[in-house]
Each structure stands twice: as C-alpha cells, then as structure tokens.
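*Asks:* Need coordinates for the following:
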Amino acid sequence: MPSLPVTESELRTVLLAQSIEQAGAVSPPELDEALRQAVAAARQRGVARVEVGDVVQARAQALVERAGTRDAAIAALARPSARLRWLARALPIGALLLGLAADRIANAHRVDLLSPPLLLVLAWNLAMYALLAWRAWRKPAAVPELPQALRRWARPARRGLAARVAADFYSRWFAATAAPFAQRLARVLHLCAAAWGAGIALSLLLRGLVVRYQFGWESTFLDAAQVHAIAAVLFWPLTALFGLAPFTLEEIAATQNFAGQGAAGSRWVWMYAGLLLLVVVLPRLALAAWARWREARLARGLRLDLRDFDALRAALPGDVVLGVLGASPAQAEALRAVVAAHADQGTQDQLRFTDAQGEPVDAVIALSGAPVPAAWQGAPLAALPWAAWGESWVLEPVLFERATALLPQRSAALERLRQAWEARNEERFEQSLQALARHLRAAVLDPAGYARHLHTLDAALCTLHGQPPAAPEVPAALPAPRGDGTAALAVGTSAGAAAGAAAGAKAGALIDVGLGGLTLGAGTALGALLGGTTAWAVRTLQKKSAAGDVQRHAVEAACTHYLVIAHQARVPPEDAPRLAARWRAEVTGTVAAHWDALEAALRPGAPPEALAPLLRTVLLGVLRRSFA
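*Replies:* Just a heads-up that it's a prediction; the model follows:
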C-alpha cells in the first residue's frame, strides 16, 4: 500500500506526531507503548497482518495526546491555526470596508465616465480572468510553496521544544497541503476582490443619497464620438445582457465638461454599480465558489505516503507465514510442539507455519523434495530438512537465518522473533538447570529418596517443556531389586541398564522413571535410553555402591532425563535411535571430563550456585556435538 487516503484532520495528526518524534518530545518507551496499543487495536478489528496503514493513525493520535498533556502549545498544534482562520474571515470584510470608505472614484462630487480608477479596477479584473484562463489551458504546474512570511506568521512566537515541534510541523504541513491551501488562498483572494468591488458600488450608491453628483466627462484628446465608442464598449455587458438602453451620442456630448446634474445622474450611477457587479462581483464570487469546490475535492483526495514510514515499518510486529512442504505426520506433530513452546514469546511479532496449500504464504520451507503447489510457486523457497533446525532448540537460529535470506524486507521482524525465541529457550534452559541442580543436591543429601527426587525432576522438566506431568504417586520404600548384576559407570553397559532398556523398548515410549510410569513421546529408542538409566540408578542405590559412583550416575541420569524430555516432542521416531546412541556416549564422556568440578560442587557445604553453570557446560557441549 504506497499511500493511504486521509482526512485533513487525520493528516494533521500524523504530521504532528512525526514532528513530535523528530523533536524528541516523547521518550522511546512511550513510542513503543503507542505502537503496541495501535497494533492491539488493529488486531481487535480483525486485521490478520498489521501494516503501516493499519496503525499509523492510532499511533499518531496516542503520541499527540501524550505530548499535548505535557505542553499546551503542542496540543494547540493539533487544531487548525486560529490566526489563519481569522485572517481568512477578516480579509474580505476589510476589503468591503475599504471599498465603502473610498470617498470617490475620481472626485467626491463627480461621476466620471472616464474615471481612471474605475477603468483600472475593471482592467485589473479582466487581466486576472485572462491569466486564470491561460493557466487553466496550459498543463498544470507545480504548486508553489507558501511564502515564508505567511509561514512565520502562522507559527507561534515561542522558543524551546514546542517551537522546534511547531517549526518542523508547519514545514511538513504546508508541504503536504500546498494544493488545497492554494485553493483556499485563491478563494479568500476572490472574495476580497468581490468585496472590494461591492464596497465601491455601495459607496457610490450610498453617497448619492447625500451628495448631488455632477456627471459627465472631459478630455483634451478625445471628442464626443470617441468617448461614445468607449462608453458603448464599456457598458456593452449591461446593454447586451439586460437590454438596457445605451448612452446616445447626444447624451455623451451633452455631459462634456461635467455638464450633467441632478436626478439624471442616477442612471450613470446605476450603470457604474451594475458594471462593477457584472464584471467584478459576480465573476469573483463564482471563482471563489469554484476554488471552494476544488479545495474540498483536493482535501478529500489527500493521501499519506506510506513510503515515508520506513522506521515505523521496521518497528511493526511481523506477521510472517511460512508454508511447510513435505512434512511427515511425525514432523508435523513435532512442529506443532515447537510452535506451542513459543506461543508466549513476549513480542507482538507472529511466526506461523501452515501446510494448507491454498493459503497465501510469505515463503516456503521444504522439509523434503515434495512438489511445490501452484499457490506457493510465487513465494521464495528454501530446502531445510527438519533435522537441520527442528530437532533441538539449539538449531532454531538456522530457521531464522534462512527465513531472513528469503524475506529481507521482513528482516527486522524476523530478528525480533529470533531474539524472542532465543530468550524463551534460554529462560527455559536456565529453569531446567536449576531443577537439575536442586534434584542432584537432594539426591546427595537423601540417597534413599532418589526415586522420589527423580520423579519430582521429571515432573518439573515436563512442566517446563509443555509435557504431561508424571501422575503416579511415589511409595515411601524402594522396590525390590529386579535382578542381580554388576554396576557399571557408563550408561547402558550394565545388566541392569540392559534390562531397563529392554523394558523401555518393550513399552515403546512408556518409561519406568523411578517408581512411577511417565509417558514420553520420543519413541522406543529414547524410551529405552531413559528406562536403562533409571533401572541402573535404582539397582545401584539398592546395592549401596560407592558414593562417587552413585553421584556420577545421578548426574548422568539427570542430564539424560533433561535431554529426553526436552526433545521427546521434537524428535521423530525414525531419528530417535541415532540420538539415543549418541547421547549414551556423549553424556558419559562429558560428565567424566567434568567430574572433578561436578564432584566438588556436589559436596556438602559447596556454594549452591556452583552446580548450575557446570551442568550448563555439560549439556550445551552434548547438545552442540549431538546436533552439529
């Protein structure tokens, strides 16, 4: 939308808001709040994709109100200039009074047929009509700028912030409304000319009530016949249109040297008044009406150039729609989980995915080589498999990098969305680290309650990642051992771990966490991994193994639980075996590499805040290597 139709009042508000913003009369938080309110109002009206034209007026109104409450001079700028309004009314009245105050056309007691002032008035108006006709015939020229003197007169005589706002506003206002203002100025000038002519005619008539006119003519070079010819041309409009009798040669000759006196002079006065009415007053009133019509027409045609709002366009919340092509049912379900994880992203920008191939989209993300539907063939496309960006939150920036390359015009909105997604991921990750740290400290202080603590951890992680919480209650005592076997440090290498893995695989995604059942949706491989770690932990605790082994495995199990729960909704079943095998090795090796620091942080009396940063290092290392 390159331009937006606006009323004169709406245009005034928008231009004043631009000047307020330019002068710094409102703070950045106030700018953000005004935009937020305007966007919210647009969406309440049912606007699916908010553009500049949907918010520019509401935002401008909010800015003007905020600045106007602090400075009455700025508030006054929102209304049309009272000075110009009174000037437009006073000038025609002044012209009428000036015409009435004219005591004579040539002589206070004479009506001169060849009065130079009268002839000058008529000639001036006829010249103006010819000029207007010529300008109407030729191609329209650019509207001239308003004279600087009139601009200065319209501005308030102030200094400071309000003066800067006023100077910038009037510069914008007169530039944007030059065409209707030119017609308004023409209307006032035509009314002044009509009022002046009417004042002269009224002056002649009113003075005739108390003055005995001498009428006629005198000339050194003209004789009666020549003056008769001039009078015939001069009064031709009256004689031709109204059938009035023209002056005869004898009448002209009889009034030479102002020989005419008395009541016969009234004919001359009425002829003068009629001529002024016909040549000056009526045409000028018609031109004033024409200028008023054009002024109203131009005012109705005012448009706001939206190309001048690049900064506002960049600040607008982006409503980006990405078409998803070739998603399997599992990937479609995983994508819904990703979108749900960022539903409350703390920004007005919106990123929406759709697989409805008839819906308009901004760009297309091809998860596979499926053919592009006809409705999407005009949109930019990028081949981006799910494993490249969707299987983990650490990969999500890849999506925004590709989307920005496809949609450079929406780079600002996509950058805000990327930051919001990263902030939400970081917040969720930090909360998960705190939950892991609390769980491990509790497991060290209360080894007998490990299963209960693990169940609490899983419930917290499930809540953070939008998964159903573990429902079964935890009994007070540990269960009987499931079988004999030797404890092993590496996840998945002991007989207990193998038994747990088999149980997890048999149940699919139903995983035995501690003493309660927790339904996970990542598939058999991740279920087996988590089931194996849980079985190993329970057997190790029941066998009263060395404290170091128990603590190390508690860290490995906690990290594994985080990895599984955080990714179970993202990882399609066909990709789960690869990740499960990778995580077995990564978790064991990474915990071993950082074990000295982890063990020190788990000792009684260690600072509580020391554990979470170490867990961050471990998990980020595993994630980055797993999804490299």
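
*Asks:* From here on, just use CA atoms for contacts and neighbour counts.
*Replies:* OK.

*Asks:* could you point out which element follows the lengthiest helix in the chain?
*Replies:* Secondary structure of the chain read by DSSP state H shows that its longest helix is helix 411-445. Sequence order places helix 450-464 as the next helix or strand after helix 411-445, per DSSP states H and E.

*Asks:* Mind giving me the packing neighbours of that following helix?
*Replies:* Helix 450-464 sits against helix 411-445, strand 510-513, helix 547-567, with contacts defined as 3 or more CA pairs under 8 Å, 6 or more residues apart in numbering; DSSP states H and E.

*Asks:* circling back: what are the buried residues along the longest helix of the chain?
*Replies:* For helix 411-445, the neighbour count (16 or more other CA atoms under 10 Å) marks 411-422, 424-425, 428-429, 431-444 as buried.

*Asks:* what do you get for stretch 69-85?
*Replies:* Result for stretch 69-85 [16+ other CA under 10 Å]: buried residues 73, 74, 75, 77, 78.

*Asks:* Just send the helices and strands packed on helix 450-464 back as CSV, with distance to residue 95 too.
*Replies:* Shown next, in CSV, are the helices and strands packed on helix 450-464 (distance: least, CA to CA, whole Å):
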stretch, distance to residue 95
helix 411-445, 58
strand 510-513, 96
helix 547-567, 84
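
*Asks:* Now show me the structure for the sequence below, then we'll compare the two:
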Amino acid sequence: MTPPASAAPATIGLSLVSHTNVGKTTLARTLLGRDIGEVRDEAHVTQEAEGHAMAESPEGDRLELWDTPGFGDSVRLARRLEQAGNPIGWFLAEVWDRFRHRPFWSAQRAMRNVLERADVVLYLVNASESPADAGYLDAELKVLQLLGKPVVVLLNQLGPPQPRAQEEAQRSAWQQRVGRPVLPLDAFARCWVQEGALLDAVAAALPEGRRAAFERLRRAWEARSCGVWQASMDELAHRLAQAATDREPLPAAGWGGRLKSLGSAVGRSLGLAADTQDGPQQQAMSALAQRAADALRQSTDRLIALHGLDGRATDTVLARVAEQFALRGPVDEGRAALWGGAVTGALAGLKADLLSGGLTLGGGMLAGGLIGALGAAGLARGFNLMRGVDSASLAWSEPALDELAHGALLGYLTVAHYGRGRGDWQATEHPVFWNDRVAEVVARHREALHAAWARRDEPASALQPALRQWLLTASQDLLASLYPQHAALLR
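*Replies:* All right, here's what the predicted structure looks like:
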C-alpha cells in the first residue's frame, strides 16, 4: 500500500538570498554548525549555489539549506526574470553574462536556485545600516515577488545581544520598510531558541502539503538542540558538584597560623609592616582556586565542543569567580570571640590585602580569603553547625558557590550564543543585561540551590543530579526571560 503523500519522506529547501556581502555564508555556517563556502569582506565571494543538509529526520526527510550568490543589479535582474522562457534571454543568461558580466550571471544562478530548489526563501537584510539607506531593497523585493516563492525576512548583523526593547525597535523599523514580518537572527550572536523561531516562521510559510514532512524535521532539530542543552547542564552540574565537595586539609596548627595571618592582615590594613610569607591558609586557598580554575577551563572546552564550535578556553574565562572561602573546623565560643573582634575591624583591610597580595590566577581568578562580616557569636554558630569534622579544612563558602553557579549560567549563555560563523571560539564580554537576568534567576531559585549546597558533605556523584535539575530549571527560566516569545520550545 502506498503511504499518503504527507507521510512520504521529502526534501524541504531553504535558499539564503540577499544583497551581496550581507553575510549569507556566515549565517549558513552558524545554522549548519560547520564550515562551508568562503567568507571574505568583499562582494560576490559566493558564485555558485551550494546545498547542505541542515537537519534530517528518522523517517528520511531532509532539510536542505542553500547558500547562493548575492544580488547585484536588482533592477536588471527583475527585467531578466520577466524574459523567463525566452530563448534569447536564456542564451544571454547562460552564455553571454557568464563571460562578460560574471557577478550578474552569479546572481541569476541564485534566482534559478530559488525557482528550482526553494520551498521558502530566507532573505537577509543588514541591521548595521539604516533601512532608509538600503537603496537596493525595493528592486530586490520586486525580484522575490516575481519568483513567487514564500519569503521569510531575517535581520542579520545585529551585533551583540541587546535588551529586548532595543532589538524590537530595530526589527520594527525594518519591518515597516520591507512591509512584511522581520525575524532577528544574527549570524554571530544567536541562540538555539532563536533558531526555533526561524523554523516556526518557515513552517507557517510552507504550503499545506509540505508541512507534515517539515514537522518531522523540526522534531528532529528540537531533539538535537535540546540534547545539546541538557548535555551542557550535565557538564555544568559536574563542575559545580566537584567545587561544592572540594576540600583542602589544613595542618593541625592551622588555627594558630590563621590567627597570625589575620593579625598580619590587620597590621597591613593599618599600614604596619608584616610578614609576607604565605601560610597554610593562603596555600590552601590557592590550591582550591587553582583546581576551580582548571575545572572551569576544561568544562568550557567541553561546552565549546558540545555546541559544534572549534577553539579552546583561555584564562579570560576566569573573569567571574568567587571571592569567599569558608573554613570547616571545630570552633569554640572563646576562640570565636577572638576571631569576631578581629574580623569586625579588619574586614576591609583583609579583603584589600588578599586582592592585591598576589593571590590571583589568570584572567582575574581571585584566590580571595574574605571570611565574612559575622559577629563573634554568629561566626561560632556558623562553624559549630558543621560537627563531626576531625580536622580543619578549607572549602568554598555558600556565597562563593552561589557565585560559581551564577558564573556557570553566564558561561553557558556566552557559548550558546556564539555563532560558528565567527570562527574559532574565544571569550568575549557578555552583555551587561545578561548579568542582571542571571542574578534574578538565581535569586528566584535560591532555595533549591541552597538545598543542594546543604548536601555538600555527600560525594560529588550524589550531589550532581540535584544540581543538574536546578540548572535545567534555572536555565529554562533564564532563556524564557530572554526570549519570552519562544518559551514554548523550552517546555
């Protein structure tokens, strides 16, 4: 029995079309997750249409993305298209223009690709120029109208991610200019959630008879993208679980050494001379911080690979780090009183000393030793809650772990938004508003996060599932807050 046409495997074609040198090949690399074609900052680099598989379904469907030559003289193109079917026009297009006007011939090849291969045209416009200055736009829209294929307009070259209001203003200006819906999708800085919005737009533009095959392709794309997201949260959960359970033992005489170290810090904060030799506490801090720095580099490398990017992390990924440590050890009220009196008056000096005393690692990784602004009784209760500790050891404090979780989410956003079209991955400054969004998400889910930190005396393998669930929930909330119009994809 022959399956219905809607159930038969199909190839859906998407043709990337634009004015020359707007970034089609760069966007194609980002959407495909691999390097194709040639990218140079000059006109007419792509001279032939090239097709590449963007997605394939288990049922045998194929989503094909075509990178095409750029438009040149669009007015002339419109006239040539009106000659379709004329033998003289065909001769001029296939022979004369090929040797006498190669860029114009390449543009005709793009139009032929649209006619023969495209179910939907993805037309790119350049956000880095004013819509009023795009003098070629009317002629190119006329060409697309003559071709008679559904068109989705993409706003490319937006620059770094922007707050939604700013992006909406750009999108609205271009939408008013082209007279049809416009979808922001930057080749350099886009997220997989935004790619889902592109597929939604394509599905809406397709003829009814092509939608069943496309729905199978979209399910396959969603499974792949969500798989990368979940694997990323696995990686971050592993890193955070290792940090939460990490301990650095201190020698038995560590308390006396720590009091001496704190006294030296107090003296330095008052401008007095002090012994500059690192003691057991500073060495333990450096050891913990170095392990955290190494784990951050290695984890970022794995995130980069998971997202289909090339390149490796460098010390610049260490810019956001914890400044606080907590000491685990048995403390009595009398000894706590000594600590409390010293910490209250010397906190600022101690922090300044540790930030400027050479206890740093690459890219701003601070091996800080800020004890915390606690009074004597509060400090004693904080330590006495951790009973059953035979010897003193150094561990990350809860505020430091919160900061590491904050940094993990920021790092995920940075990697997930890095388009392959930019070339090898390299650390960049994240948009300022991301930091605020992450802080809001961490605050909303702080109770669950602290419930996980409360289990840090368990092995890292036991803590990791709870952290993975927290990261999935928090990152889902974070992406939905950045892209509320696409939140359904995250459910």
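
*Asks:* Next, the TM-score between them, please.
*Replies:* Once superposed, chain against chain, the TM-score is 0.47 (TM-score structural alignment, normalised by the length of structure 2); 267 aligned residues with a CA RMSD of 3.9 Å.

*Asks:* now residue 268 of structure 2: how far from residue 261 of structure 2?
*Replies:* Computed with CA to CA, to the nearest Å, the distance linking residue 268 of structure 2 and residue 261 of structure 2 is 11 Å.

*Asks:* Between these two, tell me which one has more neighbours.
*Replies:* Just comparing residue 268 of structure 2 and residue 261: by other CA atoms under 10 Å the higher neighbour count belongs to residue 261, 22 against 19.

*Asks:* Mind telling me what element the more buried one is part of?
*Replies:* For residue 261 of structure 2, the host element (DSSP H and E) is helix 254-269.

*Asks:* Please spell out which residues along that helix are buried.
*Replies:* By neighbour count on 16+ other CA under 10 Å, the buried set for helix 254-269 of structure 2 is 254-255, 257-258, 261-269.

*Asks:* Name the next helix or strand following it along the chain.
*Replies:* Following helix 254-269 of structure 2 toward the C-terminus (DSSP H and E): helix 280-306.

*Asks:* Check which helices and strands the helix holding residue 261 of structure 2 sits against.
*Replies:* Under the contact criterion of 3+ CA pairs under 8 Å, 6+ apart, helix 254-269 of structure 2 touches helix 280-306, helix 333-356.

*Asks:* Residue 176 of structure 2: neighbouring residues, count only.
*Replies:* Using other CA under 10 Å, residue 176 of structure 2 has 12 neighbouring residues.

*Asks:* gap between it and residue 407 of structure 2?
*Replies:* Counting by CA to CA, the gap from residue 176 of structure 2 to residue 407 of structure 2 is 39 Å.

*Asks:* Repeat that for residue 466 of structure 2.
*Replies:* Separation of residue 466 of structure 2 from residue 407 of structure 2 (CA to CA): 18 Å.

*Asks:* Please identify which of the two sits among more neighbours.
*Replies:* Shown here are residue 466 of structure 2 and residue 407; by other CA under 10 Å, residue 407 has more neighbours (22 against 18).

*Asks:* so that one is in which element?
*Replies:* Per DSSP H and E, the secondary structure element for residue 407 of structure 2 is helix 398-416.

*Asks:* going on from that helix, what's the next piece of helix or strand?
*Replies:* Heading C-terminal from helix 398-416 of structure 2, the first helix or strand you meet, by DSSP H and E, is helix 432-444.

*Asks:* Follow the chain on from that following helix and name the next helix or strand.
*Replies:* Using DSSP H and E, the next helix or strand after helix 432-444 of structure 2 towards the C-terminus is helix 446-453.

*Asks:* Please tell me how far the nearest residue to residue 281 of structure 2 once chain neighbours are set aside sits from residue 264 of structure 2.
*Replies:* Distances taken as CA to CA, 6 or more residues apart in numbering put residue 258 closest to residue 281 of structure 2, at 6.3 Å, once the chain neighbours are dropped. Using CA to CA, one gets 10 Å for the distance from residue 258 of structure 2 to residue 264 of structure 2.

*Asks:* Tell me which other helices or strands whatever helix or strand residue 15 of structure 1 lives in touches.
*Replies:* Applying DSSP H and E as the criterion places residue 15 of structure 1 in helix 8-23. Contacts defined by 3+ CA pairs under 8 Å, 6+ apart place helix 8-23 of structure 1 against helix 52-70, helix 161-176.

*Asks:* Which of the ones you listed sits closest to residue 397 of structure 1?
*Replies:* helix 52-70 (27.3 Å; CA to CA).

*Asks:* tell me the angle of the closest one relative to helix 161-176?
*Replies:* 150 degrees (axes from the mean of the first three to the mean of the last three CA atoms, to 10 degrees).

*Asks:* Buried residues, helix 52-70 of structure 1. List them.
*Replies:* By 16+ other CA under 10 Å, the buried positions in helix 52-70 of structure 1 come out as 52-68.

*Asks:* Mind giving me the packing neighbours of it?
*Replies:* Contact partners of helix 52-70 of structure 1 among helices and strands, from 3+ CA pairs under 8 Å, 6+ apart: helix 8-23, helix 28-44, helix 72-77.

*Asks:* Deepest in the core, which of the ones you listed is it.
*Replies:* Among these, helix 8-23 has the highest mean neighbour count (mean count of other CA atoms under 10 Å), at a mean of 21.
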